[in-house]
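Enquirer: A predicted structure for the sequence below; I have some questions about it.
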Amino acid sequence: MERITARVMRTLHKCALPVIIAGAALLAAGCGKSFLELKNPQAIDFDHISDLESLTTASTGVYSLFKQANYYNRTFTLIPELMSDNSFISIKNSGRYLNEDRFTVTNGDSYVTGAWQLMNQVVANANLALAASRTINFSAADQPQANQIIGELYACRALAFFDMVRFFAQPYRFTADASHPGIPIYTEPANQIIYPARETVAKSYQQIIADLKQAETLLDNSKKNGRFTLAAAQALLAKVYLYQEDWVNAELYATKVIDNATYTLLTNQNYVAGWAAKFTAESILEIGNTSTSNSGSDGIGYFTEQTGYGDLLATKDLYDTYTATDVRRKLIVPGVRTGGEAQAYFIKKYPNGVGTKDDNPKVLRKAEVYLIRAEARAELALTDASHQAGALADLNTIVKRADPQAADVALSGQDLVDRVLLERRKELAFEGNRLFDLNRKRKDVVNIQSDAQTTYTYPHNRFIMPIPYDEINANPNMEQNPGWR
């Protein structure tokens, strides 16, 4: 398996990335079914996905890509926190993510390249499985479960596209009509090498929304640990609409999820312990690691825990945003990093990172959905004051859950919008949102390091990642982001 995958990867300089990577992912996903043991990535035999069982196995292979170290298990979760004001790399470190810490990422960065490859792998493998599903005649008994799996595949593809457009393209309103470069959009498997160009951000979002709307018609509402459900697709839609600044639909879809009784906020008393637990009542979608299937010492927990690498530290600036009675402050523990900072702030959101190494990164939580609706309502209230009370109610739900002694927030106008953004920083710290939030809200980025602090003024070319050199070199139709060679 390793020999074949390496041979496939060595052809990257000759062939466009998505198709080749699709083959590599299918070969390396490790699910043990025959459709994964394909001989040639340009000659996919769809007959290997021929029934509900093999389609389900294919979907498991797609999900397995999200939990790789260069996707949610570390890189994609870490970089938006590191390249902002939430965290930095200790002066005593293992040499990882130093360019991200210093805001000196290059187009050959291995972490960024790895993320690009994995996101494309998710898309390409979902395309293969979806195309195969259209050739299967499911029995009446199997059809409901088949619909669920097909809906999950659409949602997985949408999530990968959304992550890609956030990481590699400027926010939706960067241009008035979102006509700036987005991501390559390809929704069918190719029987030959393809060289996709980037679509506009507008078209990229159209595809993401179309996939999620399709998933919404297929998914059911029962809780499925580590997999998309109806609520997860709707929560992701709410977030997509938020990034698109479609406040009406962001509020609409957030309300669907908030009204869904399957998911509830953790109590103040259970909040801290919830980060060592899996699939809590608040978690709508999280990455399903296990003690035998995880990124090991390459996971984000090993990167934050002091008996592991312990390189990633929280900033004092973030720590000071919490009151002494805010339960979330317990997830940042002041201390001394031996051989490093005399005053350090240790991150405890991934407490299993050294022991079982199986922390589950949270992709969507109900707390975020409340903050999505709060932000949408606060933005709507700028022109229609009737939305203000709802925005305050949603915001205070999260503020008071974290700190029952906190005074009610009673702001209005732009001050209320900014207060929601602050609450997102406090609630979602270290979950992979901060840089994206600052960029889409047109804010300057304060990059805090152990011994330095630099403010980068919005707009900025380096608020997004470069298209990797391997892709630019392989694909003559691929356009690099401005400011990168």
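Expert: Noted; the coordinates are in hand.

Enquirer: from here on, just use CA atoms for contacts and neighbour counts.
Expert: OK.

Enquirer: doesn't residue 285 belong to a helix?
Expert: No. When classified by DSSP: H, G, I helix; E, B strand; the rest coil, residue 285 is found to be strand rather than part of a helix.

Enquirer: surely it touches residue 362?
Expert: Yes. If you go by C-alpha atoms under 8 Å, residue 285 and residue 362 touch, sitting 6.4 Å apart.

Enquirer: just want to know which of the two has more residues nearby.
Expert: residue 285 (26 against 23; other C-alpha atoms under 10 Å).

Enquirer: try it against this one:
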Amino acid sequence: MKYIYKIGSLVVIVLSIFSCEDVLVEDPPSNISLSSFYQSETDALAGLYGAYSNIYGFYGTTTMQYGEMNADDMTVSPLVSDNFSWDEFTYNSDVTGGIWSNGFSGINRANEVIFYTDRIDFDPERKADLIAEAKALRALYYFNLVRAMGGVPLYETPTIGFDAVMAPRATEEQIYELVIRDLTDAATELEGTNAAGRIGADAANALLARVYLYRGDYANALIHAKNVINTQRYELFDDYADAFTPENDNGIEHIFQVQYLTGERNSGIPGNFGPRAPSGPYAKSFWAGTVVGGSYAPSPEFVAENPTSYRRSVTLADSYEHIDGVTGTITMEEVYGGTFPYYISKFDDREAEFLSGLNFTVIRYADILLIAAEALNEESPADDDKYTWINLVRERARNGVETDLPDLSGLTQDQFRTAVLEERRFELAFEGQRAWDLKRRSQFLTRLRAQGKNVEDYMLLFPIPDTQRKLNTSLTQNLGWEVE
């Protein structure tokens, strides 16, 4: 069941307080007005909601572009070319302008909460909680930026005046030090769970596990994954499909979700994945109210290599039932003549009719189980707990068909490395993790080139936006992107 208390429904309030100006052109008078605004706990909470509002700029379409479209499992729909540049690595340095501006806007808002809340007189424990939550948000925004572009400017206080915003790029190590410190503070200070859409200690620990895994620090990844497992507050849904339906948002498997609410803050994910029939008898056969966006498609490699299982049947479909309830089954073959034989059905929201309230899952329990399994294999390969964790995921995926995805056992350390990466590939398919998994395991270039894509070594990082380099001349460009 959806919680009534949702970040999405509160953003409208804070948008009247916080404007959308670019963080790099912060005006000193705005900080004077902010200091006047932050007078009470209620003001601090409103500021925190303002910092949360930037999360929508990271999760959804942005996640798919950075984490899936430029990897090997997703491709652009043959009927919609709006993501062609992402699929073929033909974008220029302006492509990262949105994630940069949104990220630093969120960082600045989080810094304002941290800076000004500390100066308000109210209950010290509640004050510490709000500050810790703002730190976790700052860490999340910086983690997204540093993975994408490497070292970026480091700000731990609000930008006051023009001099403060002209910082050069910090090193990746410096950014990760802040990310880890902020998330550790949140994991230590906050209660395990929080209101829907807000970060608690469990979410902070889960994000720390992800950060450490990406860094190749398996010992710490294991510690923080086990911190989540040992709470015993999370478990897998019995049915894999239940993890991706609006009625199960904020459920037992969801550690942290971005909140959407039909008619108020609508998710574009189901429409971007749905089968698109722009004209003819099937134009409004999936959603009665409109033609779906249909931007994304599974790559032929993903379809061919995804092993037979119930999980596969949830993830991919070659047909669907006409929304009218009368016409019956429509195959992708008959609609598209074989040019689009499968669509990604994992996020189907058939009742949405364009206005979907499906939450976006930032991290869920299955991911934590696989992080724990992978990290334990690196730290203590003889420890059979790694099989316990990965086999929980496989058992749910086969849904009672014992011949599908049998339990793993007796693998060498290297065989298990391959197995857990493949398990992540199919369990977390199209959830924004694939490109990052390939990059951290040094397989990104090899996999993309095997598909015939012209991806150069330097494309492991995205470019610093040229517009920001013109505003801040101290910013250097990532190697390889200097001349376009």
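Expert: Great, that's in hand. This one's a predicted model, so the numbers in the text were calculated from it and none came from an experiment.

Enquirer: let me see the TM-score of these two.
Expert: These two chains, once laid on top of each other, score a TM-score of 0.82 by TM-score structural alignment, normalised by the length of the second structure; 427 aligned residues with a C-alpha RMSD of 2.5 Å.

Enquirer: all helices for the stretch 251-400 of the second structure, in order.
Expert: 269-273, 300-305, 310-315, 332-336, 365-379, 385-398 (DSSP state H, counting those that start in this stretch).

Enquirer: okay, now residue 473 of the second structure: neighbour count?
Expert: Count around residue 473 of the second structure with other C-alpha under 10 Å applied: 11.

Enquirer: count of neighbours near the residue nearest to residue 426 of the second structure when sequence neighbours are not counted?
Expert: Closest residue to residue 426 of the second structure apart from its sequence neighbours, by C-alpha to C-alpha, 6 or more residues apart in numbering: residue 306 at 6.8 Å. Look at residue 306 of the second structure: counted by other C-alpha under 10 Å, it has 16 neighbours.

Enquirer: what lines up with residue 306 of the second structure in the first structure?
Expert: Counting by TM-score structural alignment, residue 306 of the second structure corresponds to residue 322 in the first structure.

Enquirer: my read: its match touches residue 332, true?
Expert: No. Using C-alpha under 8 Å as the test, residue 322 of the first structure is too far from residue 332 to be in contact (10.0 Å).

Enquirer: before we move on, back to that, tell me which of the helices of the stretch 251-400 of the second structure sits nearest to residue 75 of the second structure.
Expert: helix 300-305 (8.8 Å; C-alpha to C-alpha).

Enquirer: next, the mean deviation of that closest one compared to the first structure.
Expert: Averaged over the aligned pairs, helix 300-305 of the second structure sits 2.6 Å from the first structure after superposition, using mean C-alpha distance after the TM-score superposition for the first structure.

Enquirer: which outside residues touch that helix?
Expert: Helix 300-305 of the second structure is contacted by residues 72-74, 316 when judged by C-alpha atoms under 8 Å, 6 or more residues apart in numbering.

Enquirer: go on, stretch 154-165 of the second structure?
Expert: Contacts for stretch 154-165 of the second structure (C-alpha under 8 Å, 6+ apart): 23-28, 31, 107-109, 111-112, 114-115, 167, 169-170, 175, 472.

Enquirer: now that stretch, how far from the centre of its chain.
Expert: Distance of stretch 154-165 of the second structure from the chain centroid (C-alpha atoms, centre = their mean, to the nearest Å) equals 27 Å.

Enquirer: do the same with stretch 11-22 of the second structure
Expert: On C-alpha atoms, centre = their mean, the centre of stretch 11-22 of the second structure falls 23 Å from that of its chain.

Enquirer: map residue 366 of the second structure across to the first structure for me.
Expert: Match for residue 366 of the second structure (TM-score structural alignment): residue 367.

Enquirer: any idea how many residues pack against that match?
Expert: 23.

Enquirer: roughly how far does it sit from residue 146 of the first structure?
Expert: 31 Å (C-alpha to C-alpha, to the nearest Å).

Enquirer: with residue 57 of the first structure instead?
Expert: Relative to residue 146 of the first structure, residue 57 of the first structure is positioned 12 Å away (C-alpha to C-alpha).

Enquirer: the more surrounded of those two?
Expert: residue 146 (23 against 20).

Enquirer: next, count neighbours for the residue nearest to that one when sequence neighbours are not counted.
Expert: Distance criterion C-alpha to C-alpha, 6+ apart; nearest residue to residue 146 of the first structure, sequence neighbours excluded, is residue 52 at 6.2 Å. As a burial measure, residue 52 of the first structure scores 20 neighbours (other C-alpha under 10 Å).

Enquirer: what sits against the nearest residue to residue 432 of the first structure once chain neighbours are set aside?
Expert: The spatially closest residue to residue 432 of the first structure, leaving aside those adjacent along the chain, is residue 77, at 4.1 Å (C-alpha to C-alpha, 6+ apart). Contact analysis of residue 77 of the first structure by C-alpha under 8 Å, 6+ apart lists 71, 300, 361, 430-433.

Enquirer: just the element for residue 77 of the first structure, please.
Expert: helix 75-82 (DSSP states H and E).

Enquirer: which residues of the second structure does that helix align to?
Expert: Using TM-score structural alignment, helix 75-82 of the first structure pairs with 62-69 in the second structure.

Enquirer: can you tell me the closest non-neighbouring residue to the counterpart of residue 331 of the first structure in the second structure?
Expert: Alignment note (TM-score structural alignment): residue 331 of the first structure maps to residue 315 of the second structure. In space, and not counting its chain neighbours, residue 315 of the second structure is closest to residue 346: 4.3 Å by C-alpha to C-alpha, 6+ apart.

Enquirer: now which residue in the first structure aligns to the one you found?
Expert: Checking TM-score structural alignment: residue 346 of the second structure goes with residue 349.

Enquirer: ok, that match touching residue 275?
Expert: Yes. With contact defined as C-alpha under 8 Å, residue 349 of the first structure reaches residue 275; the gap is 5.8 Å.

Enquirer: between those two, which one's more packed in?
Expert: residue 349 (25 against 20).

Enquirer: so who does that one touch?
Expert: Here residue 349 of the first structure is in contact with 275-276, 301, 331, 430 (criterion: C-alpha under 8 Å, 6+ apart).
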